[in-house]
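# Any chance you can model this:
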Amino acid sequence: MPDSHLNPDAVLAQLAFMLPPERIAQLGAEPRDSSRLMVVGNEIAHLTFRDLPSLLRPGDLLVFNESRVIPARVMARKPVQNGFGGGQVEVMLLREEYGTDLGAHLWSAYLKPAKRAGPELLLGPPDAPHRAEIVGQLDDGARLLRFEYDIKPHLDTIGRLPLPPYIDAGDNDERWRERYQTVYACEPGSVAAPTAGLHFTPELLAELEAMGVQRTAITLHVGAGTFRPISGSVADHVMHAERYSISAATAEAINTARAEGRRIVAVGTTTVRALESAVDRAGQVQAGEGDTQIFITPGTPVRVPDLLITNLHLPGSTLLLLVAAFAGVDRIQAAYAAALEGDYRFYSLGDAMILERGEL
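Model (predicted):
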């Protein structure tokens, strides 16, 4: 039965697997490009990431996600009024919100504890706190915080990096601020790294450029929803909105490469989601920015990339469905079986795959 007729719930069941906890990578490979790389097409091959140049051709166009992870986890406190207050509240900033009637400098955030927080929070040092007013609540329990000014420039001082829940971060925040970023990250806004890009080094990028591989970039700010597994039916799963932008130069580079028959190589599922959110019915990628809640499942054609570089994903996740839609369910099932048998490391800091697109 072709993939276009597969039920996504049946696909998730087919791709289910048990992952021993010790296979979840707690540290990234050093150097970054020494991680393993599985090549997944009609056959499977096992390389290291620094072998990537042997798989690419002059004229191929790599598309990166240049979003940078912000120190979005901040400790706040409630103001003291009439002898009450002063308790601590953990704030996990999710994303900056636009297009509401609640004013500027608005962020959605998870608060812990949430029930007794508000209506105002003080973030940062006691002598010069940053004030946030709680002005609303979203369906998923997140609160809307309105700051007096742009809070992003202050997060490096008052915040900590929000690592995935399956990584034992310890207290070494300074180390993670470098290691949990791609070497080309430059657009602050994500609360999780676009992890496929973590394998690239400046030296590898220079080697690819020297051999004639071209490069361009989009921005998609990764939200906390990337960690949320599917519970219940796939049809009932609601994707979190994520902000993306594609410049006119990037859209032109991609459309020109496709017209000339050169391959588009997406670095990461976030790049795929941005490109597939921006492609029109004629197959042209359109420049612009906005929110996307695109949910790519088997039966959804992935039209822009020819190759996808990605990490190994969580069972029962939206990302596993995306790679199955891209490469084909049977290929992904075989690849994950090989990864489990071959001691590949999983998730954000683990090893990588390069997938050939299946038939549309």
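
# C-alpha from now on. contacts and neighbour counts both.
Noted.

# Which strand in this protein has the most residues?
The residue-count maximum for a strand in the chain (DSSP state E) belongs to strand 88-97.

# Following the chain past that one, name the next helix or strand.
Along the chain past strand 88-97, the next helix or strand (assigned with DSSP states H and E) turns out to be strand 106-112.

# Who are the packing partners of whatever helix or strand comes next after that following strand?
Where DSSP H and E defines the elements, the next helix or strand beyond strand 106-112 is strand 120-123. Applying 3 or more C-alpha pairs under 8 Å, 6 or more residues apart in numbering; DSSP states H and E, one finds that strand 120-123 contacts strand 73-77, strand 130-137.

# Including distance to residue 353, could the ones you listed go into CSV?
Shown next, in CSV, are these (distance: least, C-alpha to C-alpha, whole Å):
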stretch, distance to residue 353
strand 73-77, 30
strand 130-137, 39
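
# Between the ones you listed, which one is closest to residue 331.
Of all those, strand 73-77 sits nearest to residue 331, with 37.8 Å by C-alpha to C-alpha.

# Please look at residue 353 and residue 37 and confirm they touch.
Yes - when contacts are counted by C-alpha atoms under 8 Å, residue 353 is listed as touching residue 37 (5.2 Å).

# Quick check: residue 329 touching residue 10?
No - applying C-alpha under 8 Å, one finds residue 329 not in contact with residue 10, separated by 10.6 Å.

# between the two, which one's more packed in?
Neighbour count, other C-alpha atoms under 10 Å: between residue 329 and residue 10, residue 329 has more, with 24 against 11.

# in what helix or strand does residue 47 lie?
Using DSSP H and E, residue 47 maps to strand 44-48.

# helices or strands up against that strand?
Using 3+ C-alpha pairs under 8 Å, 6+ apart: strand 44-48 touches strand 36-40.

# if we can go back for a sec, the helices and strands packed on strand 120-123 into JSON lines, with extra columns for distance to residue 48 and mean neighbour count?
Converted to JSON lines, the helices and strands packed on strand 120-123 look like this (distance: least, C-alpha to C-alpha, whole Å; neighbours: other C-alpha atoms under 10 Å):
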{"stretch": "strand 73-77", "distance to residue 48": "34", "mean neighbour count": "21"}
{"stretch": "strand 130-137", "distance to residue 48": "46", "mean neighbour count": "17"}
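
# out of those strands, nearest to residue 319?
The nearest among the helices and strands packed on strand 120-123, by C-alpha to C-alpha, is strand 73-77 at 24.0 Å.

# so that closest one versus strand 88-97, what angle?
For strand 73-77 against strand 88-97, the angle by axes from the mean of the first three to the mean of the last three C-alpha atoms, to 10 degrees is 130 degrees.

# Would you do the same for the sequence below? I want to compare the two.
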Amino acid sequence: MLNRSKPITASLFLSLLPLFAFPVFAQDIQWASDITLRPQSPVAGERATFQVTVRAGREAATGFAVVGGIDGKQLFKKELGELRADRSRNMRFSWRATAGSHKVYFRIVTTTHSRAAVPPELSREFTVQGGSAGAAGVQATAPARSRVVQHDTRSVRKPELRTRPVQATTAISPQTLSSASFQQPTCEGAPLPDIEALYGSGIQGGAVLNSSGGITVTLPFSVPVIVVNRGQCDTGIFSVKAEMRVQAQGVDKVVQLGSKSIHSLPPCRSKGCGEAKESVRFDFTPQYNHALYSFTIEADATHSIDEFNEDNNEIEPELRIDEY
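The predicted structure follows:
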């Protein structure tokens, strides 16, 4: 009897062991803000920006994305990457405003098979005032029916370069690009890289109006992008991702333009930062006349690089084609 009781005792001990083990904190991610809208009262045709803030719990959060949409249609998605424990991150999403009453929503979703709990959906109702007929955006227009629709770089609104320093007055300015006595404050005891995305020489390409009323591309279209490391150490490998939103008569869709891998960028140490920047291009084919093509191009879209400033990684150039 005594011999038989030994495995029973051992089995009981093993079954109770998890109750006395050290606690393991599951991934925890929460909203850290409500939805903010800028401008607060948008006008039809102008670009509105939504922002939400997410925060990780006592463990780093990985395998999450923020998705959102307007009036029940999903328009936005951004990978969260890795978010360190007890850290927060601002997620911004742009939208070309259309007149009327709308409802925007955002959700946190898992991108893996993780069963981590996610917070409830955020939503907000807002109204967009009607704008003038010419407020819909930039134009690249040909005056005659069969002439080439040539893009004029002056007609594309160059996006604001969001390079304002974060709690730093010594950060290099986009106009200077000089590393003379350039020092950024350290973060968590270590110098960090700082990836910035810049608009290149302008969207290039050309097309003609065809017999069916659409357009035929005669010169390949592409969006040039420059990425620069303004930080104090190498970036490591990261990627630049691009997507295109097409808005035309009866058409509103998002097209993924792929991603470009950047091996690594050293910190800027010379005037012009030639050694710390790299140029990439994203090709696209416009298919619709009387259409607005809006691009969202983001460096380190997966947030795999811990940066000094993450607010300057994205640009949003536009192209309008109107052939009468």
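
# I'd like the TM-score for the two structures, please.
TM-score for the superposed pair, counting by TM-score structural alignment, normalised by the length of the second structure: 0.24. Supporting figures: 136 aligned residues with a C-alpha RMSD of 6.7 Å.

# Now do the shared contacts for residue 329 and residue 10 of the first structure.
Residues touching both residue 329 of the first structure and residue 10 (C-alpha atoms under 8 Å, 6 or more residues apart in numbering): none.

# Neighbours of the residue nearest to residue 314 of the second structure when sequence neighbours are not counted, how many?
The shortest distance from residue 314 of the second structure to any non-neighbouring residue, by C-alpha to C-alpha, 6 or more residues apart in numbering, is to residue 298 (4.3 Å). Other residues within reach of residue 298 of the second structure, judged by other C-alpha under 10 Å, total 24.

# List the residues that contact residue 298 of the second structure.
197, 240-242, 313-315.

# re the thing from before, ok, then the element right after the strand holding residue 47 of the first structure?
Sequence order places strand 61-65 as the next helix or strand after strand 44-48 of the first structure, per DSSP H and E.

# Let me know the next secondary structure element after that following strand.
strand 67-69.

# Run through the neighbouring helices and strands of that next one.
Using 3+ C-alpha pairs under 8 Å, 6+ apart, strand 67-69 of the first structure is in contact with strand 187-190.

# Same question for the strand it packs on: list its buried residues.
187-190 (16 or more other C-alpha atoms under 10 Å).

# related to what we said a few turns ago, report all helices and strands that the longest strand of the first structure contacts.
strand 73-77, strand 106-112.

# and the angle from that strand to strand 106-112?
Between strand 88-97 of the first structure and strand 106-112, the angle formed by their directions is 150 degrees, by the same axes, to 10 degrees.

# Could you tell me which residues within strand 88-97 of the first structure count as buried?
Here strand 88-97 of the first structure shows 88-97 as buried, counting by 16+ other C-alpha under 10 Å.

# now the residues you listed as a markdown table including distance to residue 46 of the first structure?
As requested, the buried residues of strand 88-97 of the first structure are arranged in a markdown table below (distance: C-alpha to C-alpha, whole Å):
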| residue | distance to residue 46 of the first structure |
| --- | --- |
| 88 | 49 |
| 89 | 46 |
| 90 | 43 |
| 91 | 42 |
| 92 | 38 |
| 93 | 39 |
| 94 | 37 |
| 95 | 37 |
| 96 | 40 |
| 97 | 42 |
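
# about what we covered before: mind checking which of the helices and strands packed on strand 120-123 of the first structure is nearest residue 264 of the first structure?
Here strand 73-77 is closest among these (C-alpha to C-alpha), at 35.1 Å.

# now the angle from the closest one to strand 130-137?
100 degrees.

# Now do strand 73-77 of the first structure: which elements does it pack against?
strand 88-97, strand 120-123, helix 152-158, strand 159-160.

# which stretch among those comes nearest residue 272 of the first structure?
strand 88-97 (20.0 Å).

# State the next helix or strand along the chain beyond the strand or helix carrying residue 89 of the second structure.
If you go by DSSP H and E, residue 89 of the second structure is part of strand 88-96. Going down the chain from strand 88-96 of the second structure, the next helix or strand is strand 100-110, by DSSP H and E.

# what angle separates the helix or strand that that following strand is followed by from strand 100-110?
Next helix or strand after strand 100-110 of the second structure toward the C-terminus (DSSP H and E): strand 122-128. Compare the direction of strand 122-128 of the second structure with that of strand 100-110 by the same axes, to 10 degrees and you get 160 degrees.

# who are the neighbours of strand 122-128 of the second structure, in terms of helices and strands?
So strand 122-128 of the second structure, by 3+ C-alpha pairs under 8 Å, 6+ apart, packs with strand 100-110.

# Going by neighbour count, list what's buried in the strand it packs on.
Those buried within strand 100-110 of the second structure under the rule 16+ other C-alpha under 10 Å are 104-110.

# where's the residue nearest to residue 217 of the second structure when sequence neighbours are not counted, which helix or strand?
Once flanking residues are discounted, residue 217 of the second structure sits nearest to residue 207: 4.1 Å by C-alpha to C-alpha, 6+ apart. Element membership for residue 207 of the second structure (DSSP H and E) is strand 204-209.

# tell me what that strand is packed against?
Using 3+ C-alpha pairs under 8 Å, 6+ apart, strand 204-209 of the second structure sits against strand 215-229.

# Determine the next helix or strand in the C-terminal direction from the strand it packs on.
strand 238-248.

# what helices or strands is that next one leaning on?
strand 251-262, strand 291-299.

# can you state the direction angle for that strand and strand 215-229?
Using the same axes, to 10 degrees: strand 238-248 of the second structure against strand 215-229 is 150 degrees.

# now the angle from strand 238-248 of the second structure to strand 291-299?
Using the same axes, to 10 degrees: strand 238-248 of the second structure against strand 291-299 is 170 degrees.

# Distance of residue 4 of the second structure relative to residue 105 of the second structure?
Computed with C-alpha to C-alpha, to the nearest Å, the distance linking residue 4 of the second structure and residue 105 of the second structure is 62 Å.

# Any chance of CSV for the buried residues of strand 187-190 of the first structure, columns distance to residue 249 of the first structure?
Formatted as CSV, the buried residues of strand 187-190 of the first structure follow (distance: C-alpha to C-alpha, whole Å):
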residue, distance to residue 249 of the first structure
187, 17
188, 20
189, 21
190, 23
